[in-house]
Structures are given as structure tokens and as C-alpha cells.
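In: my questions concern the predicted model and sequence given below.
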Amino acid sequence: MSDITADDSQYKRYLLKKNLEVLKNKSGFHTALISLMIPPTRKVFDVISYLKKEIGESSNIKSKGNRKNVIDSITALIGQLRNIKEIPPNGLIMYSGQIPEDNKPGTERSELYIIEPPEPITNFKYYCASEFLLDPLYNMVEEKGTYGIINIENKEAAIGWVKGSHLEIAKTLTSGVHSKHNAGGQSQRRLERLIEEGAQAFYKRVGEISNQIFLEIDDLEGIFISGAGMAKEKFVKKGVLDYRLQDKILDFVDVSYSGEAGIRETVIKIQDKLQNLRYVQEKKIFNRFMEEISKDSDMAIYGEKEVRKALETGAVDILILSEGLNKSRVTITCEQCGYEEVYTIDPQDILNFTEKYRITHCPKCNSTSFQVSKEIDIIEDLGKIAEIQGTHVKIFSTETEEGTMLISTFGGIAALLRYKLSF
């Protein structure tokens, strides 16, 4: 299991996307919004000392209102840092600012956001502006590394690439070259020559199109050449690939299928070489999940109620969630006696849900004082429980066959267990 549970970077990227949706709409006046990027090598004490110096520098700001807002934002950062013993392994990103309501002066409210990034921060950065510095976050959200695949035989070829959870079939081609003939003598030699000339022309055409496709990909990590026979070696020997792509050829892969099916088979064959690729990870995890389900081993479960119960007992090894889940975990609280109930609902139903419970009698004190006291995205809610239990979290995209099946067949919530449950 270790090869598929190495990291929870996709869960962190999911949380990062959620934070970006909030942060991109935040703005303030002058330089009252502060962005702080802290690498893991930086000591908390050193960061606090730096911020104290910035408070001193901020006293020179001419505008009294802006000066107060900047100092308040820095002070909030210092207060939070004092509660942190050490910087996490990937560093820390902090945003602090005085955010006005409806862009009106005098209505500013202090807001603070703390993010553990999915990738290491390399440089310390302190930035003041009327908006938060979000470019580093956008870069982290993007999937890194593209791998090209050329599947080729004498009669047909396919060109594609895989990045993150996405497999793209960019082009399929046919050569029109005949592979068999019944002629003999000189006619046989002539036909063989024509077949070979047709194959060479086809290799050239495939090479030209491959050059057009792959040279446009900035983060191309490598290319795999696949096929059933010797055509793949002949294609490369022909030298039709641009020299920059020749240097990126990683391996030849023997496959049974050609065309689009050949590309998909190639991905399966090379998965051990691409352990960290999201597309490969999802296939491995889902195949393991389906294997346990088909064996009726009781080591795989699905459905929110079942998974949540197993998660809270610490029985879940890998929590599998679909990024297509659009659910909120809502807590309603009786303001009279503190009685609480928790529900999972669609976000668009929040208003109707709230109105319904405003006139609902509390089963404990019989008052009609229910209010929504908490609302959290269900992935984040389950993810927090997983972090407490030391459970790995895998977020499936909705672009793959496995991701589509996860949400359509299993409701988008599933799990692989550490041990069998007795309930």
C-alpha cells in the first residue's frame, strides 16, 4: 500500500483552491493587506523579529488610517506566530488584512488566513498591497509535469499526453499502407518496396505532428514510444522527431493495442515509472478498492454514513473523495439550550434549510430558536477528521473513468480500511 499512500498533496491542493476562491475577492485600501511567505528553514523567532521591524517602519506611513490598518495586520500575524512552535515541512503562507465592507472606509474588519502549501516555499517574502499576493498559490494549484505518448504501427498511430489526472488523445492517424500481399517475383519485391516507402512517409507525418504537439508543451517531462512490433524503433531511428524531443524519449513500451486503445494500454504499462502522477495514483487506488468490493472482503466501504463512522473510529487507511462532491456539513444550534444537530445538504439548499429550522421546535427545550452555527465543505470536514486519525486523503478528479465511477456509483465517498469493522 505504501506506493499509493505516500502523500496527501491532492487534498492540500483542493484546500488551496477553496482558499483561492475566497482570497481572490479580498481587497482593501492602500497597503493594508499583508502576504507572508515563510520557507521551512526560517525560524519562527526570526520571522517575528522581522515583523516587529516592519511595525517600526510602518510608523512612517503618512495616512493615519492606513498606518493603523497596516500595524493591526502585522500585529495579528505576530500574535498567530507566537502560537506556532515551528514552521511546517513545506513552509507557511499567511495573509492578514483589514477588509472593508462594501469598500467603505471605516468599516474595516481584521481577517487572517493561514495555509500549509502542498509544495515547499523556497524564499521568504513579505508583501504589502491593496490585494493579497496569490500568484504563488495559483502556481501550486497547477498540476506539474506532462508525459507524451506516441503509439505507432505501420497502419495507424496515436499521439497523446497525460498530466495530473487528465489523459488527452491529441491525434489519431492512419497510413493506408497494406501489410499483406499475395504477389510473387518482381511484383512481390515492388510491393514490399512500396509498403516500406509508405511506412517511411507515415513515420515522417507522425513525427511532424508529434513535433507540433509536444514542442508547445512547456512542462514536458518525457516521451514514451509504444507499439506491438518494431515500428516504434524504426520510427525513432528515422530521426523525424525534433532533436529536443529525441532527448526526452524515456523508453520503448510493448503493447498489444494500437491507436487510442494503445495509448491507454501504454499508460497502464508505464504506471510504475510514473508513481506520483495523479492519473496513475487514481487508477491504482480505485482498482484496489474495486478488488476489495468484488471479494466482499469488508476492507472497502462507501457512503457518507458508513465512511464517517469508520473514519471516526480510526479504521480508515485511505479516504477516497471526489472533487465533484458539492455538499456542506451544516450544524444547527438551539440558542436557548445549546442542543445541536448536524446535517449534510446541498449548498444551494442552505436558505430553505435555515428557514425550515427557524420554526422547528427544539426536542430538548421545545423553543424555536435554531440557528445555523457552522457550515463547512464536506471534503474539508471529512479531511479534518482524517488528519486527526492519521488517515491518508485522496481526492479524485471527475475527468477520469475511475473518478466518474466513484461519484456516479459510490456517491463520491469511499474508503479502504486498516482492519475489518465489527459494526
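Out: Here it is on my side, so go on. Residues are numbered from 1 along each chain as shown.
In: please make it C-alpha for all contacts and neighbour counts, starting now.
Out: Will do.
In: start and end of stretch 415-423, how far apart?
Out: 16 Å (CA to CA, to the nearest Å).
In: and that stretch, what's buried?
Out: The neighbour-count check on stretch 415-423 (16 or more other CA atoms under 10 Å) flags 415, 416, 417 as buried.
In: so which of those sit within strands?
Out: If you go by DSSP state E, the buried residues of stretch 415-423 have 415, 416, 417 in strands.
In: isn't the first one right up against residue 315?
Out: No. Shown here, residue 415 and residue 315 do not form a contact pair, counting by CA atoms under 8 Å, at 9.5 Å.
In: now render the buried residues of stretch 415-423 as a markdown table, adding distance to residue 321.
Out: Output for these, formatted as a markdown table (distance: CA to CA, whole Å):
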| residue | distance to residue 321 |
| --- | --- |
| 415 | 8 |
| 416 | 11 |
| 417 | 14 |
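In: counting by contacts, list what the helix or strand containing residue 332 packs against.
Out: Residue 332 is part of strand 328-334, with elements assigned from DSSP states H and E. On a contact count with 3 or more CA pairs under 8 Å, 6 or more residues apart in numbering; DSSP states H and E, strand 328-334 meets strand 340-345, strand 370-377, helix 378-389.
In: please identify which helix or strand holds the nearest residue to residue 270 once chain neighbours are set aside.
Out: With sequence-adjacent residues excluded and distances taken as CA to CA, 6 or more residues apart in numbering, residue 270 is closest to residue 253, at 7.8 Å. Under the criterion of DSSP H and E, residue 253 resides in strand 249-254.
In: what number of residues lie near residue 1?
Out: The local packing of residue 1 (other CA atoms under 10 Å) involves 10 other residues.
In: quick check: the gap between it and residue 395.
Out: 17 Å.
In: ranges for the strands of the stretch 151-300 of the chain?
Out: Assigned by DSSP state E, counting those that start in this stretch, the stretch 151-300 of the chain shows strands spanning 156-163, 166-174, 220-227, 249-254, 300-302.
In: got another one to weigh against that:
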Amino acid sequence: MHTSELGDHIGMESCVDLETDTEPLQSCPSKAIARKPWGTTSSRKSSMCAKKMKNLPPPLPIQSSTVMKRYYTNDGRLVITEEKVESPKYHFNAIRADGRLTLQLVEPYEPKMVREGVVEVEEVNLVTMSDTEETDENIEIWKMKKRIKELESARGNGTSMVSLIIPPNDQISRVTKLLREEYGTASNIKSRVNRQSVQGAITSAQQRLKLYSKVPPNGLVLYTGTIVTDDGKERKVTEDFEPFKPIRTNVYLCDNRFHTEALNALLESGEKFGFIVMDGNGALFGTLSGNSKETLHKFTVDLPKKHGRGGQSALRFGRLRMEKRHNYVRKTAELATQFFVNPATSQPNVFGLILAGCADFKTELSQSDMFDKRLKEKILKVVDVSYGGEHGFNQAIELSCEYLDNVKFIQEKRLLGKYFEEMSNDTDKYVFSVDNTLKALEMGAVEVLILWENHDMNRYTLKNKTSGEIIVKHLNKEQESDKSNFRDRETNAELEVEEKISLLDWFVNEYKKFGCTLEFVTNKSELGSQFCRGIGGIGGILRYQWEAVASVRDQAIDPSLKSPNIARWTVQHVI
């Protein structure tokens, strides 16, 4: 609470108020009443008295650090909380006029209330995988994956394809010198065709490097060479770009393919988590990193069961059973060291380790002296699962979500879980198929646009040669081979291709205009496979109910989408 209003005193602290030359002396209760020459005792006393009686500007207003605020809850209860008030910062403006300096207070910003101990939570209608910045990063990752896929599919004759990767701290001059030396070395190649191809690729790399005065902040990647197309023709390609994050690898290779191993390493975002799933039938070793789940190794065992038979040999049978269990735990511990410890650095290659399984095998492993101490320190959680093998691996991931919040695999499952939940509850707040998704986008109804990262549909802008009408079609590989799609159905007039672009590229370029967020998913998870195979790989979650959703339920949906893992979701909810 404020003891005074600051706005009433703006400008009162200027130096004008401190002037005494023109101010008349006030009468003071001292004995000296008449003015006397300066230097006398009475005149000095009068001057001191005048200074004491001068009108000083008022002090700065005092603002308390907290205020008491009243709130009423929904049930009518009165709640009084102490709220902190951010103190305004005083700003002075200096004005010099007629040889005099004047300081004036600037109107402070309006104090902002900050509630202490009270967290106001907005109602969130949807849990998305990322905010705007993370969405942009996901798009960059998708573009990199697409580019890597195109580069890996390219093949050439001989060693005419140059792969050049320059880290950020390198110099263009050093790389240029290296290419000059390699050009001279390439002159020793006996095959004339291969020699000319290699020298031509090196020359193209030299010409492209002239466009750069220095290495970009994230490094420079350059691929150039002569590739062989599908129809057997040779085509010269040159591609240079700056990766979306710094690359620390220095690569120069001439081969019959482009080397993209360093770029694939950039895509391994986030930490890597290791999983060991043990049960009475065998063990599984796997890793989870980003949106990639990988099974490293699995083996089976045949352990004897407990029984009360055997007579005098019952104790011997028990010892044999315990011996086999011991050997099983020892083998698992040895393989864990082999897969989760880097032999080059002698350090674990995983950020954390999750032990899962049935019975007490996982507990025995975690407490065993045979288990590597370096891996014991990485154990995050020990979970009980109902299955072994791949099903146990999936269940262990679900039970360890609190440690895997930043893993994109978990974020993808949550997003698709939300999508299928809307579908199972029949809320009409979901959309699927290309045409319906585009209609919902045009209406601004889509909140989250979900796309399969490997969708192969293209967007064609066609022009009717007869009428000049512009037609937009979305065709997949099979539909592109059907020539009837490039003719008008009514007049049979030929449709000329004005523009051809990948549908995913079009969505990436245009999604911001529709006010939605964009998320890419894979088919590596169970829900992702159902979305890509059954829904078609394109869909979205809506902001509000859309009546058009109900009108398209008669579209065919893959019956194999029935899954017990999706609560109350059957084909009847969709068809």
C-alpha cells in the first residue's frame, strides 16, 4: 500500500527548489531582527536561520513491499493473501536551460503485483509436445532427415562424389589448400573418366567455397559430384548448407556415395537411456533416444522351475537351479557392460539405466557384485512389468515416463494418445485425411497439425489448357502414374502441371498462416504405426467441435486399428 501518491510530486525534486538567491529571508525567532553587514555574528545567524526555514521538496513517497489482498473462492470462502509489490524504479531526466541544471522525476511504471505462494494455472485444453521454438527445431530436424535420405540414395560411378564437412572453428583457407593438393593427387588416377569426374567434383567444391569468407557459426557441409539417375543418366549435383546445430566433425572423402554419418549423429537429440528387461525366459537390451527406440540384443534361457520332487536328490536339483539362475544373471551383467559401456572411454554411453522384468531377476542384477559399478550409478529406476521381450520393453518405457519427459518418443506418444482419446470419446474435435484437414485449416479450427514425417504425397497445381482454370490435386505415387488424374473429368481436356511440391513441404511453408502448431510423428511406436497406417499419416486436433467431422465418418478406416491399448476406441467410433 502507498503512503502517498507519487504522481502528485513529479518534478518537485528539481534543483529549482534549492535556489536561495532570489528567495526572501523569512523572519526567524532569533534576537537579530534587522539586517546587518555580512561577516557580523548576527548576519551569520540570520543566514543560518534562513537556511533552516527554506521550503524543501517533500520526500519521495514510500511504498510498502507487500499488500494484503482479498479473494473469494467458488464456495464463498474469504481468502486473504499477502502479495508482493514490485517497487518502481525512479528515473530522472536532466534538463539544462539558461545555464541551470534541472532534474525531473519521470513517471514510473505502474507497479506490478506478483502473488507469492499462489500459482495461477491456466486451463490447458491440449498438451502439445513443444512450444514455438521447439516446433521450429523439429521442422529443421525433419528437413535434415529428408536431405540425408536424398543424399544417401544417390550413387555415382567410381569415386566421383566428394563429401566435405568443415567444423565451425576451421578456416576456409586451410580447406582450399587441401582441395588444391587433392586435385593434384587426383591427376594420378589411371581411369580417364574417373579422373575427370573426381577433378570436376573438386573444382566444383573449390568454386562453391569461394562464396564463403568464413565458416558459418554451425559449420559448413558440402556435397558435390556426378550421380547416376534412375534412368541411367549422369547428373552433376552440388549441395552446401549450414547444419541446424554445430557440427564437430572434420570430413573429406571421395567415394561412390555421399557420407552422412556425421549428420546422422546430429539427429540423435537428447540423452540416451538404456533398458534391461529380464524374465524367466530371457533378457532384452535396448536404448531410447529422441524418437528412436532400438533393440540392441536379446537372448533366451531355459531355467528349471521350483518343484518338491526328487527325494534325496531334491537338494541337488535346488543347487542346479540356483546355479543356472546365477549364470543367467552373470551373462546379463556381462552383456550390459558390453552394450552400455564405451570401450574407448571406459565410461557409460547412456544417460540413465532402467531395469525391468518379472520376479526378482532385476533386483538380483542390481544388487549383484557382477554388475558393473559404473552402470550401478546410472540406474534410475527398477520397475515391474507383466511381460518380457518387446512388450516388456514398451511397458517399461511407459512406467518410466517421469524420467523420460524430454524424450521425443514419450512426447510423441502423449500427443497421439490425446488424438486417439478425442476419437474414442467421439468429441468431433479431431480430423483426418488430406481434404478434411485442409478444410479445417482454412476455417482456422486446427490447433495441432500432425504429420507423418515420411508421407510421400505431392501437391500439384494444374491448369486447364482449354478454360484456364486452376486445379489443385494431392496425389500419391500410385495416383501419379494414372494419366486420368491429369485430365479434366468433364471435358477430358489436358491439365498442365504449373507447380509440383511435396505436401509436407507445403505444410511446413504454410502452417503458420493457419494459426496452428505443427508436429511430426514417426511410425516407430505402436500409436505412431496406427496413425500412419490407419489414419493416413495426416490429421489434427481441433480447437472446437466441427460438424463436418460427423459427416465424414463413413470413410473407410483400417479395421486392424483395433487395439486394447487405446481406451474405448473401436472402429464403431470412427465408422
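Out: All right, it came through fine. Nothing here was measured: the structure is a model prediction, and the numbers come from that model.
In: overall similarity of the pair, as a TM-score.
Out: With the length set by TM-score structural alignment, normalised by the length of structure 1, the two chains reach a TM-score of 0.68; 395 aligned residues with a CA RMSD of 5.1 Å.
In: nearest to residue 308 of structure 1, out of the helices and strands packed on strand 328-334 of structure 1?
Out: Nearest to residue 308 of structure 1, of all those, is helix 378-389, at 7.3 Å by CA to CA.
In: counting by contacts, list what the strand holding residue 253 of structure 1 packs against.
Out: Packed next to strand 249-254 of structure 1, using 3+ CA pairs under 8 Å, 6+ apart, are strand 220-227, helix 259-269.
In: now the shortest one and helix 259-269, what's the angle there?
Out: Read that as strand 220-227 of structure 1. Angle of strand 220-227 of structure 1 versus helix 259-269, following axes from the mean of the first three to the mean of the last three CA atoms, to 10 degrees, is 110 degrees.
In: surely residue 173 of structure 1 and residue 156 touch.
Out: Yes. Residue 173 of structure 1 is in contact with residue 156 according to CA under 8 Å; the separation is 5.5 Å.
In: now render the helices and strands packed on strand 328-334 of structure 1 as a markdown table, adding mean neighbour count.
Out: Below are these laid out as a markdown table (neighbours: other CA atoms under 10 Å):
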| stretch | mean neighbour count |
| --- | --- |
| strand 340-345 | 14 |
| strand 370-377 | 17 |
| helix 378-389 | 17 |
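In: now these as JSON lines including distance to residue 112 of structure 1?
Out: Output for these, formatted as JSON lines (distance: least, CA to CA, whole Å):
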{"stretch": "strand 340-345", "distance to residue 112 of structure 1": "27"}
{"stretch": "strand 370-377", "distance to residue 112 of structure 1": "18"}
{"stretch": "helix 378-389", "distance to residue 112 of structure 1": "18"}
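In: out of these, which comes closest to residue 40 of structure 1?
Out: helix 378-389 (20.3 Å).
In: okay, the following helix or strand past the closest one sits on what stretch of structure 2?
Out: Using DSSP H and E, the next helix or strand after helix 378-389 of structure 1 towards the C-terminus is strand 392-396. The alignment of strand 392-396 of structure 1 onto structure 2 (TM-score structural alignment) spans residues 518-522.
In: list of residues touching that stretch?
Out: Outside stretch 518-522 of structure 2, the residues that touch it by CA atoms under 8 Å, 6 or more residues apart in numbering are 129, 135, 138-139, 142, 291, 412, 448-454, 508, 511, 528-529, 532.
In: please check these and keep the buried ones.
Out: Among the contacts of stretch 518-522 of structure 2, those classed as buried by 16+ other CA under 10 Å are 129, 135, 138-139, 142, 291, 412, 448-454, 528-529, 532.
In: from the residues you listed, which land in helices?
Out: 135, 138, 139, 142, 412, 528, 529 (DSSP state H).
In: which two of those residues have the greatest separation?
Out: The span of these, defined through CA to CA, is set by 135 and 529 at 21.6 Å.
In: can you give me how far whichever helix in structure 2 runs longest is from the chain middle?
Out: With secondary structure taken from DSSP H, structure 2 has its longest helix at helix 314-340. Put simply, helix 314-340 of structure 2 sits 42 Å off its chain's centre (CA atoms, centre = their mean, to the nearest Å).
In: next: stretch 283-292 of structure 1.
Out: Taking CA atoms, centre = their mean, one finds the center of stretch 283-292 of structure 1 at 19 Å from the center of the full chain.
In: with structure 2 overlaid, report how far that stretch is off on average.
Out: Here the mean offset of stretch 283-292 of structure 1 against structure 2 after fitting is 1.9 Å, by mean CA distance after the TM-score superposition for structure 1.
In: other residues contacting that stretch?
Out: Residues contacting stretch 283-292 of structure 1 (CA under 8 Å, 6+ apart): 4, 298, 299, 300, 402, 415, 416.
In: hmm, back to that, which one, of the helices and strands packed on strand 328-334 of structure 1, ends up nearest to residue 108 of structure 1?
Out: Closest to residue 108 of structure 1 of these is strand 370-377 (CA to CA; 23.3 Å).
In: how close does that closest one sit to structure 2?
Out: Its matched residues in structure 2 lie on average 3.1 Å from strand 370-377 of structure 1 after superposition (mean CA distance after the TM-score superposition for structure 1).
In: in three-state terms, label the residue nearest to residue 258 of structure 2 when sequence neighbours are not counted for me.
Out: Nearest non-adjacent residue to residue 258 of structure 2, counting by CA to CA, 6+ apart: residue 163, 5.8 Å away. Under DSSP: H, G, I helix; E, B strand; the rest coil, the three-state class of residue 163 of structure 2 is strand.
In: residue 173 and residue 156 of structure 1: who's more crowded?
Out: Using other CA under 10 Å, the more surrounded residue of residue 173 of structure 1 and residue 156 is residue 156, with 20 against 16.
In: the more buried one is in contact with residue 179, isn't it?
Out: No. Counting by CA under 8 Å, residue 156 of structure 1 sits too far from residue 179 to count as a contact (11.4 Å).
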